[in-house]
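J.: structural data only, the sequence is not supplied:
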């Protein structure tokens, strides 16, 4: 751990070499502002081509594009972990598009199995994001989504893959439900995290030793840092969307250091908290060393 200056991490960001600046440029900008680690995740298919994809081989071409882009970021010296999955929004969008329910199910299950094979072979560092929608959907879509989630937990347990989860944030339900699923499938709690958690979900998850990522916006982080008793099992994310049109959507990875340093200067967080969240916790969950 560097005692002279703080270094920072981003545990969940999206790269897009087609419509954005790509992983290497993101990594360069983040490293220039004391970033040391980033986890990249792929995007829904339409973020690359403005069209829906329901062919397994075509979808895997996008995953391979994502992996090559992730690899380019390692050339900057930044530590990088590469995740890929099927975003739950893709399931309901395919159903809305008119694809028969059973074809949506077949496509999604076959695709996620192939992606897990890539993780098993060491081509990917983990799977994500996968999970459930956090908005109203059709009943058949909900069933498919849950089946994919349960299958993913089994694959993750069998192959030793990390998972980043996109879930609803329901106090008293989400953490308990996902911890129960992990117990039933034998998936250890250090193999998955709940991405974009609320502060109440972070607190519940910590009590169950479940990992979470929290969005790195200044108002939210101030509330989180003054609420949680200790920084165990929590990570910071930008949830950056690499799109020249959307401008990052949540925040930029290279803004995370300035946001956290401003809270440190105001006394809203301690140096110990920032070191724990940005270094120790990252090393623990992602199996990476600073």
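T.: On my side now, so go ahead. Model, not experiment: these values are computed from the prediction.
J.: going forward, measure contacts and count neighbours with C-alpha atoms only.
T.: Fine.
J.: how many residues are close by the residue nearest to residue 189 when sequence neighbours are not counted?
T.: Counting by Cα to Cα, 6 or more residues apart in numbering, residue 189 lies nearest to residue 210, which is 5.6 Å off, once chain neighbours are set aside. Here the neighbour count serves as a burial measure; for residue 210 (other Cα atoms under 10 Å) it reads 25.
J.: mind checking how far residue 210 is from residue 18?
T.: In this structure, residue 210 and residue 18 are separated by 34 Å, where distance is defined by Cα to Cα, to the nearest Å.
J.: I figured residue 63 hits residue 86, correct?
T.: No: counting by Cα atoms under 8 Å, no contact exists between residue 63 and residue 86, whose distance comes to 9.9 Å.
J.: tell me the secondary structure at the spatially closest residue to residue 276 that is not a sequence neighbour.
T.: Computed as Cα to Cα, 6+ apart, the closest residue to residue 276 that is not its neighbour in sequence is residue 231, at 6.6 Å. Secondary structure, DSSP: H, G, I helix; E, B strand; the rest coil: residue 231 is coil.
J.: burial measure for residue 231, as a count.
T.: Here the number of neighbours of residue 231 (other Cα under 10 Å) works out to 20.
J.: the one 10 residues further on now?
T.: Residues contacting residue 241 under the criterion other Cα under 10 Å number 24.
J.: for it, give me its contacts.
T.: Contacts for residue 241 were tallied using Cα atoms under 8 Å, 6 or more residues apart in numbering; they are 13, 14, 15, 247, 248, 249, 250.
J.: another one to put next to it:
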């Protein structure tokens, strides 16, 4: 059996870079989706749009190296909702300036997606914690603009959202329908709560679940294979408590044996669902 990591991060400056893929491959991995972090996770100085452009450039190079060693790899870059709070609180930018920067960044990313250099836009979405209302409004504008680009250029979207169970799913479905996006499988609810998964699937979207034991024990035992699994690995030693991509295969196998899951079930989660969402197969 081959295993997939449907949402991870990569940081060649402060982390392991494409060597993540080397370790993942040696443990049965075949596919990984690398999603951008924030520029300050890479660089000590922040230079506005140029920092985002430079970060994405590094990310694209690492994704190429990952593909070259035999791991099917896609590259996704976004403007994380938490960036909005950081830029206002730490960089002291005004909310309107942050909005303008965010729109410029995702326009740049969407053009890279159009040209086949990036596979999609992400993470975009809304804060999952309490914040000022104008900051949520900025997040929503950027998310809706990302949906427009997804429609125009057939880009995947990885969403970071509040977890209001199926209400979150229904609100997003309204936005996606408004944007007239036909291929909803390329709209991914990243880090989805297990209680949201059936509604996500019924409405035609994709989802990733966090690969910790608590979540995997629940979804693999209780739900049909309607999700993908992610490590959400930050690739930054500053984060101490993490899930490693190369540990996912062992975790999945051990829990699957405990519940006597079939090979067909695991194939659906690790291969069929990747093919359906990303259009990529081994």
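T.: Okay, I see it. These figures come from a predicted structure and were not determined experimentally.
J.: ok, back up a step: give the contact list for the residue nearest to residue 189 of structure 1.
T.: Remark: with contacts taken as Cα under 8 Å, 6+ apart, residue 210 of structure 1 is in contact with 175, 179, 189, 190, 192, 193, 194, 233.
J.: next one: residue 8 of structure 1
T.: Applying Cα under 8 Å, 6+ apart, we find residue 8 of structure 1 in contact with 34, 35, 36, 37, 256, 257, 278, 279.
J.: buried subset of those residues?
T.: 34, 35, 36, 37, 256, 257, 278, 279 (16 or more other Cα atoms under 10 Å).
J.: and residue 277 of structure 1? What does it align with in structure 2?
T.: Alignment note (TM-score structural alignment): residue 277 of structure 1 maps to residue 269 of structure 2.
J.: wait, that match sits on residue 225?
T.: Yes: here residue 269 of structure 2 lies in contact with residue 225, judged by Cα under 8 Å, at a distance of 5.5 Å.
J.: list the buried residues in stretch 206-214 of structure 1.
T.: Going by 16+ other Cα under 10 Å, stretch 206-214 of structure 1 has these buried residues: 206, 210, 211, 212, 213, 214.
J.: excluding chain neighbours, give the residue nearest to residue 187 of structure 1 in space.
T.: Excluding the flanking residues, the one nearest residue 187 of structure 1 by Cα to Cα, 6+ apart is residue 157, at 4.9 Å.
J.: aligned to the one you found, what sits in structure 2?
T.: In structure 2, residue 157 of structure 1 lands on residue 151 (TM-score structural alignment).
J.: how about residue 116 of structure 1, secondary structure?
T.: Classification of residue 116 of structure 1 into helix, strand or coil gives helix, according to three-state DSSP.
J.: alignment lookup: it to structure 2.
T.: Under the alignment (TM-score structural alignment), residue 116 of structure 1 maps onto residue 110.
J.: contacting residues around that match?
T.: When contacts are counted by Cα under 8 Å, 6+ apart, residue 110 of structure 2 is found next to 118, 120, 121, 146, 149, 150, 153, 155.
J.: now for those residues: which two are most distant?
T.: The distance between the two most remote of those (Cα to Cα) is 13.7 Å, for 118 and 146.
J.: residue 257 of structure 2: neighbour count?
T.: Going by other Cα under 10 Å, the residues that sit close to residue 257 of structure 2 add up to 10.
J.: that one sits in which helix or strand?
T.: Under the assignment given by DSSP states H and E, the secondary-structure element containing residue 257 of structure 2 is helix 248-259.
J.: just to revisit the earlier point, next step: the contacts of residue 110 of structure 2 restricted to helices.
T.: 146, 149, 150, 153 (DSSP state H).
J.: which of the contacts of residue 210 of structure 1 are conserved in structure 2?
T.: For these, the contacts that persist in structure 2 are 189, 190, 192, 193, 194, with contact defined as both residues aligned by TM-score structural alignment, their matches' Cα atoms under 8 Å.
J.: and the gap between the first one and residue 244 of structure 1?
T.: Taking Cα to Cα as the measure, residue 189 of structure 1 and residue 244 of structure 1 are separated by 36 Å.
J.: same thing with the last one?
T.: In this structure, residue 194 of structure 1 and residue 244 of structure 1 are separated by 27 Å, where distance is defined by Cα to Cα.
J.: more neighbours, those two?
T.: Taking neighbours as other Cα under 10 Å, residue 194 of structure 1 and residue 244 compare with residue 194 leading, 27 against 11.
J.: on that earlier part again, name the nearest of the contacts of residue 210 of structure 1 relative to residue 266 of structure 1.
T.: residue 233 (24.2 Å).
J.: could you pull out the strands for the stretch 101-250 of structure 1?
T.: 126-131, 162-166, 192-194, 211-215, 234-237 (DSSP state E, counting those that start in this stretch).
J.: hmm, back to that, now do the contacts for the match of residue 157 of structure 1.
T.: Under the contact definition (Cα under 8 Å, 6+ apart), the residues listed for residue 151 of structure 2 are 179, 180, 181, 182.
J.: thought residue 236 of structure 2 was touching residue 11?
T.: Yes: look at residue 236 of structure 2 against residue 11 with Cα under 8 Å: they come within range, at 6.8 Å.
J.: is it true that residue 229 of structure 2 touches residue 208?
T.: Yes: the criterion here is Cα under 8 Å, and residue 229 of structure 2 meets it with residue 208 at 5.1 Å.
J.: hey, what's in contact with both of those two?
T.: When Cα under 8 Å, 6+ apart defines a contact, the residues bordering residue 229 of structure 2 and residue 208 alike are 6, 7.
J.: circling back: alignment lookup: the residue nearest to residue 276 of structure 1 to structure 2.
T.: Following TM-score structural alignment, the counterpart assigned to residue 231 of structure 1 within structure 2 is residue 225.
J.: what sits against its match?
T.: Taking Cα under 8 Å, 6+ apart as the criterion, residue 225 of structure 2 is in contact with 265, 266, 268, 269.
J.: repeat that for residue 48 of structure 1.
T.: 16, 18, 19.
J.: looks to me like the first one is in a helix.
T.: No: note on residue 16 of structure 1: no helix contains this position according to three-state DSSP, which reports coil.
J.: roughly how far does it sit from residue 78 of structure 1?
T.: Between residue 16 of structure 1 and residue 78 of structure 1 the computed distance is 18 Å (Cα to Cα).
J.: who has more neighbours out of these two?
T.: Relative neighbour count places residue 16 above the other of residue 16 of structure 1 and residue 78, with 24 against 21, counting by other Cα under 10 Å.
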